[in-house]
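Engineer: quick one: sequence and predicted model below, then my questions.
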Amino acid sequence: MRKKKNDGVMPCRRALSRSAFLKRVRDTVKQYDMLHRGDRVLLAVSGGADSVCLLKALLDMRRQLGIDIVVGNVDHGLRGKESERDSAFVKRLSGKFGLGCVHKKINVRSGGKKGASIEERARDERYAFFKEAAGANDCGVIATGHTMDDQAETVMMKVIYGSSLAGITGIPPVRIEGDQRIIRPLIRVERREILAFLEKEGLGYVEDSTNRDVKFARNSIRHEILPFLEKYNPRLKRSLVNLSDTLREDFFFLGPEKEKAVRKYAGGEGSPPVGIKISDMILQPKALRKEIFKELFRRAGGNVKKLTYRHWMDMDYFLRAAKKNKSLDFPGDIRVTRTVDGIVFRKR
């Protein structure tokens, strides 16, 4: 059923081989070991092109993959009648495909973490609902419609604004949280391929009008920066996604090595203060030393997201040059003090 533009539901353009598209999604699921036979999946559907495409693709492969699907939808209440329209569209679409739809309307304009933006609060509330709904409906998997474009935009944002290795890895194709698995089966699929698939299937979708507003950084990257850079590399998005995958492999190698080093030289989790001998710290490769510093900072009560590259450079110099009883202050009132042969992290 094709919807009219003035109904807020956009028709898609261009045709694409249906079998080739489904193979791309299936290969992504296999590559990242996303789904197993017998899985029950809560599929997060906003009504946008990406999530509608994911819904149709997983439905078409449902028997082959051996999975069950439940639809989850959130109305953030940020766009008034437009938000209500989107949720109503998702409910109709779920009914058309004979699927149950779990829906919740939330208010993200109040409450949430102190200092968090509306976008951050919306994301936190959204995922909290999806996890709750997944548990209530015996779903061990939550699937979202993040695409190759989303990944490329995320990596580019991290490059522009600055980031740690963890940040440059972008959106994880699979993330384990407790007994739930969050997956992104479209993470290797471009948005233009998604639009082509929907056109071939005759499916419409709703469009969030705020996605066109280039005053938001992500929209500017999507509509202005990436198209400009693609003049020099038409496969830029794929290059950025490949970069994120490569760096994620490096990051996953560092994680266990960091844990082993911290356990060996600083002991297990405990109440601050936490400390380590300078000789043990200097012994580590520089990349691992940085991860140990961040872990000890976290254990002392600091927020790692507040650390910058400058903080790490200051810490590295402090390790090599500071004298006994000298100290260095970091965000969150964390102070690092030099002892006779080590350093101690504590709240001021």
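Structural biologist: Sure thing, it's come through.
Engineer: okay, CA-based contacts and neighbour counts for the rest of this
Structural biologist: OK.
Engineer: check which residues of stretch 43-59 are buried.
Structural biologist: 43-59 (16 or more other Cα atoms under 10 Å).
Engineer: now intersect those with the helices, please.
Structural biologist: Among those, DSSP state H puts Ala49, Asp50, Ser51, Val52, Cys53, Leu54, Leu55, Lys56, Ala57, Leu58, Leu59 in helices.
Engineer: possible to save those residues as CSV with distance to Leu186?
Structural biologist: CSV is the format used below for these (distance: Cα to Cα, whole Å):
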residue, distance to Leu186
Ala49, 12
Asp50, 8
Ser51, 9
Val52, 11
Cys53, 9
Leu54, 7
Leu55, 11
Lys56, 12
Ala57, 10
Leu58, 10
Leu59, 14
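Engineer: take this one as well and set it beside the first:
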Amino acid sequence: MKGRLSNKFNLVIRDYELTPKTTVVVGVSTGVDSMVLLTLLENLPRSKRPQIVIAHVNHKLRKQSEEEQAFIEAYAKEHHLKLEIEVWPVAKHPKTGIENAARKVRYNFFTRIAKQTGARFLFTAHHADDQAETFLLKLVRGGSLQQLKGIGARQLTEQTQIQRPLLNFSKIQIREFATLNHVKWYEDQTNADQNLARNRMRQEIVPRLKQENPQLLAHIQSYENQLQILMRATRQHAQELVQQLIEKDGFKTTLFLKFSLEWQDLVLQEIATKKLGAGQLTDAQRYEILQLLHNKQKPTGNIQISHQLVFMKNYQQFGFYLANELQKKSLETPDSMLKLNQWHEISGYGKVGVFEADELPQNLLDTSQVMKLSENQIEEPFSVEKSSPDENLRLKAGGHKVVRRVLMDAKVPIAQRESWPVLVDANHQPIWLLGIRKSWLKEPFDDQQKPYFIIWKTNNLEELN
């Protein structure tokens, strides 16, 4: 096999650890790139040559499509290679977006053949010029940095990986090899269509850039490799930070705000990517979310992201939620009885306990957390229940205030008002709408009697007493 390209190709292909027992699917269009790739694979040393399955799609887009199909059928028969063909009928061609539709048909076909044959790799003939064109087109069109990447390896199925063995070779090198080795190919007539952005990039822009610097392709490949390494490392750390933030039904606001502004932005993008998909959160939405998270004067708030999705900040928790489930979202507060001198956990809210003076936990005597009672004021046992919107809290002046109004004044989200925890006595009289407002007790405090302390320690809610 003549030419330096074959020697370099053999070095590249060595990394794939191919053997005669390895099955590979090769996407062959009959253009010069795929025919050269097929030729190079066929001429590997016997110990490295895999089982080759040619996958050809007749897109019915050119007059010569039938001739190309007949050629590859004859070629496969002559070279004793397995061939799979997919025909895309003209009747199924869309009126617009033909390129994207053709690509979808092609890769659906490749996926099916890879699964049928148990292929370890799908090889396609993308080369260095394709890499430059893809990178520059994405740069021109704009979008998120995560989308600014060229053509690389990726998984096609659980067992099949897409690889591009010609990425380090230019179109010129490939054509020179084909000419020198008498490789027959068909020229794609659509490559001359100036209505296609990729063709304009290929025929006008990339050649001019090569004139400015003959090393253009190598430099773009180098930048693409460096960028991918940086983005993989950045995303890996962002994912680790996200794991630190996860709690039931959302993410921890306080911890999030301890990150640097740069990592806040990246972590938010990672959370949004998991929920919405890459690039779906706009710059304006991201800015609005960060503003809300930093706004201490607004402990709760919603931002409509799409018709179905809402971002919600709920005191010390935030996240993306389906709009039709948002009203259903509430933290359940099971009715339960408190035991003296023990903490009682309330999932998602915090913990509460009734303590005797000599059993009092240390460093918790903050007036917003403690309610001191004398023995004459206590009707044991105390229990935690879901508050009822129509319950009344006793006021100091002797009147009452309905729980619904207290929760509204405290700006508690509507979805949580029916499940907010309230501490009640043995007669089910409200003692403390936990974390929000204490009820004025009927019996006055008697400092001659044994004191008890009700302590509320918030978890992810803001103290509003």
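Structural biologist: In hand now; what should we look at? Since we're looking at a predicted model, the values are computed, not measured.
Engineer: ok so, going back, so which of the ones in helices among the buried residues of stretch 43-59 of structure 1 is the closest to Ala134 of structure 1?
Structural biologist: Leu55 (16.0 Å; Cα to Cα).
Engineer: and the closest one, what pairs with it in structure 2?
Structural biologist: Aligning on TM-score structural alignment places Leu55 of structure 1 opposite Leu38 in structure 2.
Engineer: for Lys237 of structure 1, which non-adjacent residue is spatially closest?
Structural biologist: Among residues not flanking Lys237 of structure 1 along the chain, Ala152 sits closest, at 5.2 Å (Cα to Cα, 6 or more residues apart in numbering).
Engineer: ok, now how distant is that neighbour from Ile171 of structure 1?
Structural biologist: 9 Å (Cα to Cα, to the nearest Å).
Engineer: between these two, who's got more neighbours?
Structural biologist: Remark: of Ala152 of structure 1 and Ile171, Ala152 carries more neighbours, 27 against 23, as counted by other Cα atoms under 10 Å.
Engineer: what's near enough to touch the more buried one?
Structural biologist: Going by Cα atoms under 8 Å, 6 or more residues apart in numbering, Ala152 of structure 1 touches Lys237, Arg238, Leu240, Val241.
Engineer: for these, which ones persist in structure 2?
Structural biologist: Here is what carries over to structure 2 from the contacts of Ala152 of structure 1, by both residues aligned by TM-score structural alignment, their matches' Cα atoms under 8 Å: Lys237, Leu240, Val241.
Engineer: what's the neighbour count on the aligned partner of the second one in structure 2?
Structural biologist: I take that to be Leu240 of structure 1. Taking TM-score structural alignment, the alignment pairs Leu240 of structure 1 with Ile220 from structure 2. A count of nearby residues for Ile220 of structure 2, using other Cα under 10 Å, gives 19.
Engineer: repeat that for Lys372 of structure 2.
Structural biologist: Number of residues near Lys372 of structure 2 (other Cα under 10 Å) recorded here: 15.
Engineer: equivalent range in structure 1 for whatever helix or strand it lives in?
Structural biologist: Under the criterion of DSSP states H and E, Lys372 of structure 2 resides in strand 370-374. Using TM-score structural alignment, none of the residues of structure 1 align to strand 370-374 of structure 2.
Engineer: helix or strand right after that strand?
Structural biologist: Assigned by DSSP H and E, the successor of strand 370-374 of structure 2 is strand 383-386.
Engineer: so that following strand matches what in structure 1?
Structural biologist: Using TM-score structural alignment, strand 383-386 of structure 2 pairs with nothing in structure 1.
Engineer: summarise which helices and strands that strand is packed against.
Structural biologist: strand 336-337, strand 421-424 (3 or more Cα pairs under 8 Å, 6 or more residues apart in numbering; DSSP states H and E).
Engineer: what's the match for Arg164 of structure 2 in structure 1?
Structural biologist: Arg164 of structure 2 maps onto Arg184 in structure 1, by TM-score structural alignment.
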